[in-house]
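Engineer: Sequence plus predicted model, see below.
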Amino acid sequence: MKPDLLNQPLRLPNGCVLRNRLAKAAMSETLGTYDNRPTLDLVQLYRRWAASGLGLIVTGNVMIDRRALGEPGNVVIEDETDLTALREWARAVTGQGAAIWAQLNHPGKQSTKGLNAFNLAPSAVPFREDMAAFFETPREATTSEIRDIVERFGRSAAICRKAGFSGVQIHGAHGYLVSQFLSPHHNRREDEWGGTPEKRRRFVLAVYAEIRRQVGPDFPVGIKLNSADFQRGGLTEEESIETIRALTTAGIDLIEISGGTYEAPAMSGAMREPKKESTVAREAYFLEFAEKVRAAVKVPLMVTGGFRTAAGINAALCSGALDVVGLARLLAIDPDAPAALLHGRDSLRQVRPISTGLKAVDRMGIMEVLWYTRQLKRIAMGREPRPDESGLAAFVKSALRSGWGTFRTRRLRAQS
């Protein structure tokens, strides 16, 4: 019998303890108002997850700037206006013994057309041709804009601490701004913020340093990073490991490993279909990379993506390559799955590929966000998920809602 590591607590480098090794990874909920404030729907959704026994719950995209949204309905934390609502959101989780970390993010170029007045990125690199209809070419950020964004990450983290969140996670993966700065494809600058691997890492290290300065040493700060971008000219595994070394030296508390971008959506598994039986048995998409990281550093590691069974999860933990198992899509179709897994049983639900039948849409992997977001809304409303919902129907409804949300967001911003 292998030891049951999933139920063991984990002490982070700063001394904080997670009650077990099972985490809910970030999924974009878009349950905020169209002027980007938290809602009771978020409280309801997170209370349901916390009751399942999870040790750590990471929120979906919490943006640091109302001028830089990833989607309509993102929650934005840039001042203390919504402190009461944020406290209620945090208490819904911490009141049941789990930790809740706010995932702080800036979309950079990865924001749909029309939502923001303009999009910033390290360099003015357009999306690939078949995605240009959905995403505008960004403007290259100025040095003063970069410094403002760094400061905003710190301010948002400090507000999260004041509101009672257990920690924060920097979103440095999936093609958003931090990820863009790390990528040679997206970051073509030749100043202090780009041109060499060391300079491309400067932004993420500055963000971490500013957050740590504003929250202090005893508040957990983690990061979600790509193992690689799986995109020509993008971040490689070698550069990713060097980034992890630098963050470990700086004092990061937990690193979650993922991969891909909207243009190369490896995080959904669409580009990483396992071929060998041994790989299928190991389940996790990024476990091999985690083993390379573990050989290089001793920082606590979280791996998300591909886990299907209690046996697979326990085997991954027993391998020593990771310390925390992250679940995402499964919790959108079975919010009670952690209760079963923590008792050694499998969920009765299985994650399936979501397809619309429209090649242009399916190539982007965007349904791995939109379809699951619809299930989160059902849970937040006190209903059960619909695992059999049509991908095409979900796309049409999501597109209509996104269009209306974009219009309302721009209208409210103009009136403020």
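Structural biologist: Now that the structure is in, tell me what you want to look at.

Engineer: going forward, measure contacts between C-alpha atoms and count neighbours the same way
Structural biologist: Fine.

Engineer: May I ask which helix or strand encompasses residue 326?
Structural biologist: strand 324-327 (DSSP states H and E).

Engineer: Same check on residue 209?
Structural biologist: Using DSSP H and E, residue 209 sits within helix 202-215.

Engineer: quick one on the thing from earlier: what's in contact with the strand holding residue 326?
Structural biologist: Among residues not part of strand 324-327, those counted as contacts by CA atoms under 8 Å, 6 or more residues apart in numbering are 21-25, 300-305, 307, 313, 317.

Engineer: picking that back up, distance from the chain centre to the helix holding residue 209, please.
Structural biologist: The chain centroid and the centroid of helix 202-215 are separated by 18 Å, computed with CA atoms, centre = their mean, to the nearest Å.

Engineer: Count the neighbours of the closest residue to residue 384 other than its chain neighbours for me.
Structural biologist: In space, and not counting its chain neighbours, residue 384 is closest to residue 378: 6.2 Å by CA to CA, 6 or more residues apart in numbering. Residue 378 is surrounded by 17 other residues when neighbours are defined as other CA atoms under 10 Å.

Engineer: show me the contacts for the closest residue to residue 103 other than its chain neighbours.
Structural biologist: The shortest distance from residue 103 to any residue that is not its chain neighbour, by CA to CA, 6+ apart, is 4.5 Å, and that residue is residue 169. For residue 169, the contacting residues are 58, 101-104, 221-224, by CA under 8 Å, 6+ apart.

Engineer: try this one side by side with the last:
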Amino acid sequence: MNYNYNKLLQPIKINGMRLRNRIMMSGMGTFTPMVDGTDSEEGIRYYEERAKGGAGLIMTGAMFLNEKTAQGGPTLALHSTRAIPKATVLTERIHRWGGRICLQLSCGTGRNGMPDIGERVPISASANPSFYNPDMICRPLETEEIKDIMKDFSVAAQFALNAGFDAVEVHGHAGYLVDQFISPQWNERTDEYGGSWENRVRFATEIVDSIRKVVGPCFPILFRISLDHMYKGGRTLEDSMPIIRLLEQAGVDAIDIDSGCYETMDYIFPTCYTGEACMAYVCEEARKHVSIPIINAGNHSMETAVKLLESGNADIISFGRQLIADPHFPNKLKAGHREDIRPCLICNEECIGRIFGRLTQLSCTVNIQACMEGSLEITPLPSPRKVAVIGAGPGGLEAARVAALRGCDVTIYEASDRIGGTFRAIASAPFKKRIRDLMEWYGIQLEKLGVKIQFNTKVSPQDPCLAVADEIFAATGSVPFVPCISGMDDKKVIDVTQAHIQGIEEEHVVVCGGGLSGCDTALELAMEGKKVTIVEMMDACARDVMMINKLSLDRLLAEYKVTILTNTKVSGVTEEGVAVETAGGDKKVLPADRVITAFGQKPNSSVAEAIAEKYPLKTTLIGDCLKAGKAGKAIREGFYAAMALQ
């Protein structure tokens, strides 16, 4: 279908700020600020690249007022004039490309404070249990402390003016401290900041007033708020309407809206399972209650963005991880090259996953340059090489792409009849659409770069193509691991990759193995109406799934009535089905018309190692043929292999 993206590319004004288009970069923590409260060169270059790529408005990640309230990651020191000069460098480098930049202000995460960061006992509106440790009860803020916070917002607003920011946004989102005052489930105060909904919103409106007194009438103030907490007992869409009306009356110039909170964290960081435009539904009702511009986030594609803008229910679309994956997508749209936009996989693995899991700066599964734009700039080789790539999985494709960008003559040798390897083969479910999009993108980019692909070609160490190559990238991938269990040769047994390729027609299916691949396959089949059972020997399924993604996956597995047997091992396949044994020693046979093995993958390394042995000085092994892992690992290794050429 042909889309007209002009609506997304039209200018718009928020109070006195004119934006060149309707594309906003979402506020996302980067973990790039340094201990002195200034952003690093990596962080500045990261934001600059998105402005250079054409985004109309760059939103910083949440910046905390001071160290006391900063119960999250590293932040700009808004309370210190020493941080202003470097912040000015940031804003000037955004302006240099025609973009605008908004400083997102937060007085803290409150009960959502990360463990061991900030105050030992978190602050909150009331004596709420800490999100991460319910046994720890938060300390309610005293009235005088609230007054001090208002002063801190005034200081932060002056910081924004001095550093040259074009707007500020109040972070009242995600169940953070501001939201804890607004929401009745977290606010049990009996003073002027509690009780009626007007009193509960007082904390937020006083923040807006504190900022407005500093910045004046024409400087834009945005407010980020979740309109639907999406859990029983949380604030509903209906509850939020008088709140946003009051915020407009208080002087807010635009509202940045979606849904979710930490109790429904997979909407704070939407997953592939929640789908595209998963929070656009809040805009229609909001439009009835406010006249100021509405900004919406939530797994938008360019197409869902246009649809929402054309409905009139939103004015600006907020793209987060898509701008991490491809910082230049606005300019590509403007130039009429939608096909060149690298899709975000919505995988959460290398962005929020790195921050949550490793407390390190964000990156991206498909864009290895994210937050490393300066040091990982792709430059031509002084003497281009002839490169042979063995295998067209994600690692091989990325190695070929980057080598070609560096001027190399690249040929891929692929044993099957298409690119993508196992990664593409298992991407048949509706919720894996972005993987299919990525493979299509690789195909287009490699064709444009002149990379030659020889399909249905198995390479051995003796082949002449290896002898004439200057560099060899062996990316032969992995193969299914099959344990020594009786009945594995039964005709109803199929490995998980072939199950995706061939399809499953049978009604009763048992999936042996409850890792990500097994669970995704079970969910896909259950969505087709099949009766599916997962057998997993560990005490929980999806242990290899990123925590936020697991919330969505577990919910959908329950919704589609997938039977899950944990602490249960497969002892054999029989004529009737699958013989299993529980940890307690109970044995039974699960009836099955089809048995899918998903015991994991092992390196397909024999050919790669033989090639490396014959050509040790010019062979690099990439991805699963070294160690089976996720696609992001293979893409990263492919990128580095091509970047290492000298």
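Structural biologist: Good, I have the coordinates. Just so it is clear, the structure is predicted and the values come from calculations on it, not from any experiment.

Engineer: sorry, back to before: run the contacts of residue 169 of structure 1 past structure 2 and keep the common ones.
Structural biologist: Comparing the contacts of residue 169 of structure 1 with structure 2 on both residues aligned by TM-score structural alignment, their matches' CA atoms under 8 Å, the contacts found in both are 101-104, 221-224.

Engineer: Among the residues you listed, name the ones in strands.
Structural biologist: Per DSSP state E, strands hold the following members of those: 101-104, 221-224.

Engineer: Could you single out the nearest of the residues you listed to residue 184 of structure 1?
Structural biologist: Of all those, the one with the least separation from residue 184 of structure 1 (CA to CA) is residue 224, at 18.4 Å.

Engineer: quick check, the residue nearest to residue 103 of structure 1 in a strand?
Structural biologist: Yes - looking at residue 169 of structure 1 with DSSP: H, G, I helix; E, B strand; the rest coil, it is inside a strand.

Engineer: Can you give the contact residues for the helix or strand harbouring the residue nearest to residue 384 of structure 1?
Structural biologist: Counting by DSSP H and E, the secondary-structure element that holds residue 378 of structure 1 is helix 367-380. Helix 367-380 of structure 1 has contacts (CA under 8 Å, 6+ apart) with 27-31, 41-45, 268, 329, 332-333, 353-356, 361, 384-386, 391, 394-395, 398.

Engineer: Same question for stretch 133-149 of structure 1.
Structural biologist: Applying CA under 8 Å, 6+ apart, the external contacts of stretch 133-149 of structure 1 come out as 64, 108-113, 118-127.

Engineer: what distance separates it from the centre of its chain?
Structural biologist: Chain-centre distance of stretch 133-149 of structure 1: 20 Å, with CA atoms, centre = their mean.

Engineer: Could you tell me the end-to-end distance of it?
Structural biologist: Distance across stretch 133-149 of structure 1, first residue to last, is 27 Å (CA to CA, to the nearest Å).

Engineer: Pull out the buried positions in that stretch.
Structural biologist: Neighbour-count burial for stretch 133-149 of structure 1, counted by 16 or more other CA atoms under 10 Å, picks out 135-141, 146, 149.

Engineer: Which one of the residues you listed is nearest to residue 1 of structure 1?
Structural biologist: Checking the buried residues of stretch 133-149 of structure 1 against residue 1 of structure 1 with CA to CA, the nearest one is residue 149 at 49.7 Å.

Engineer: What strand or helix carries the closest one?
Structural biologist: Here residue 149 of structure 1, judged by DSSP H and E, is contained in helix 143-163.

Engineer: That helix against structure 2, how far on average?
Structural biologist: Using mean CA distance after the TM-score superposition for structure 1, helix 143-163 of structure 1 ends up 1.0 Å from its aligned counterpart in structure 2, as a mean over the superposed pairs.

Engineer: tilt between that helix and helix 202-215?
Structural biologist: Computed by axes from the mean of the first three to the mean of the last three CA atoms, to 10 degrees, the angle separating helix 143-163 of structure 1 from helix 202-215 equals 40 degrees.

Engineer: Can you tell me the element the residue nearest to residue 49 of structure 1 when sequence neighbours are not counted falls in?
Structural biologist: Distances taken as CA to CA, 6+ apart put residue 335 closest to residue 49 of structure 1, at 5.9 Å, once the chain neighbours are dropped. Following DSSP H and E, one finds residue 335 of structure 1 outside all helices and strands.

Engineer: What distance do you get for the equivalent of residue 335 of structure 1 over in structure 2 to residue 321 of structure 2?
Structural biologist: Matched across to structure 2, residue 335 of structure 1 falls on residue 327, judged by TM-score structural alignment. Note on residue 327 of structure 2: its distance to residue 321 of structure 2, by CA to CA, is 9 Å.

Engineer: if I pick residue 200 of structure 2, what's in contact with it?
Structural biologist: With CA under 8 Å, 6+ apart as the criterion, the residues that contact residue 200 of structure 2 are 181-184, 187, 192-194.

Engineer: ugh, typo on my part, it should be residue 157 of structure 2
Structural biologist: The neighbours of residue 157 of structure 2, taking CA under 8 Å, 6+ apart as the test, are 168, 211, 214-215.

Engineer: for residue 197 of structure 2, same thing?
Structural biologist: Contact criterion CA under 8 Å, 6+ apart gives 182, 184, 243 as the residues in contact with residue 197 of structure 2.

Engineer: SS state for the second one?
Structural biologist: Remark: residue 184 of structure 2 carries the secondary structure label coil [criterion: three-state DSSP].

Engineer: could you dump the contacts of residue 200 of structure 2 to TSV with distance to residue 161 of structure 2 and neighbour count?
Structural biologist: As requested, the contacts of residue 200 of structure 2 are arranged in TSV below (distance: CA to CA, whole Å; neighbours: other CA atoms under 10 Å):
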residue	distance to residue 161 of structure 2	neighbour count
181	27	28
182	27	27
183	31	23
184	34	18
187	32	21
192	31	13
193	29	22
194	32	22
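
Engineer: what's the closest of the residues you listed to residue 278 of structure 2?
Structural biologist: Proximity of the contacts of residue 200 of structure 2 to residue 278 of structure 2 (CA to CA) peaks at residue 183, which lies at 22.4 Å.

Engineer: if I read this right, that closest one contacts residue 236, doesn't it?
Structural biologist: No - with contacts counted by CA atoms under 8 Å, residue 183 of structure 2 stays clear of residue 236, the gap being 9.9 Å.

Engineer: Could you tell me the end-to-end distance of stretch 124-136 of structure 2?
Structural biologist: In terms of CA to CA, the two terminal residues of stretch 124-136 of structure 2 are separated by 12 Å.
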